[in-house]
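Undergrad: for reference, the sequence and a predicted model appear below.
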Amino acid sequence: MTMNKTWYPLDEAAAKFGVPAARILSWVEDGLVRAEEEKGKVVRVNGDDLELKLEEMTGL
């Protein structure tokens, strides 16, 4: 089992994966990326879900 970081703050995820935060939020809204919310605002997103979505988009 790997101990890699899985959940990222939205801004950190956008920088790490090279995807605008608005796009990530649209994927969260569409149910494609899991997120943790606090007071109705997305605070963390799942990095594994982001990796899968990007692989799907790029075909890599």
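TA: Perfect, I can see it now.

Undergrad: please count neighbours and contacts with C-alpha atoms only from this point.
TA: Noted.

Undergrad: mind listing what's buried in the one helix or strand residue 12 maps to?
TA: Secondary structure assignment for residue 12, by DSSP states H and E: helix 10-17. Neighbour-count burial for helix 10-17 flags 10, 13, 14 (criterion: 16 or more other CA atoms under 10 Å).

Undergrad: alright, now check it against this:
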Amino acid sequence: MSLTKTWYTVDEAAAKFGVSTKRLLEWVENGVLRSEGEKGKVVRLYGEDIERELNLTPSV
């Protein structure tokens, strides 16, 4: 069992990881991030997927 938080709301993830909500939702749409939704709207994102994507994305 993980002792760290792994699921974040879109706003929490944007603040924690310094990524825009637009970019996060694009990653969900492209199948890069696992997400949970309610009533057709993305409400939670999997933090480990975000961390992985940030490590794979070259800095500009």
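TA: Looks like it arrived, so ask away. On a predicted model such as this, the values are computed, not experimentally measured, just so you know.

Undergrad: who are the packing partners of the helix holding residue 12 of the first structure?
TA: Here helix 10-17 of the first structure touches helix 21-29, strand 41-46, helix 47-58, going by 3 or more CA pairs under 8 Å, 6 or more residues apart in numbering; DSSP states H and E.

Undergrad: buried deepest among those, which one?
TA: Mean neighbour count (mean count of other CA atoms under 10 Å) peaks for strand 41-46 among these, with a mean of 17.

Undergrad: from the chain's centre, how far out does that one sit?
TA: 8 Å (CA atoms, centre = their mean, to the nearest Å).

Undergrad: what comes into contact with it?
TA: The set of residues external to strand 41-46 of the first structure that reach it, using CA atoms under 8 Å, 6 or more residues apart in numbering, is 6, 7, 8, 9, 10, 13, 25, 33, 34, 35, 36, 37.

Undergrad: which of the residues you listed sits closest to residue 54 of the first structure?
TA: residue 33 (10.9 Å; CA to CA).

Undergrad: contact partners for the counterpart of the closest one in the second structure?
TA: Taking TM-score structural alignment for the superposition, residue 33 of the first structure sits opposite residue 33 in the second structure. Applying CA under 8 Å, 6+ apart, we find residue 33 of the second structure in contact with 24, 27, 45, 46, 49, 50.
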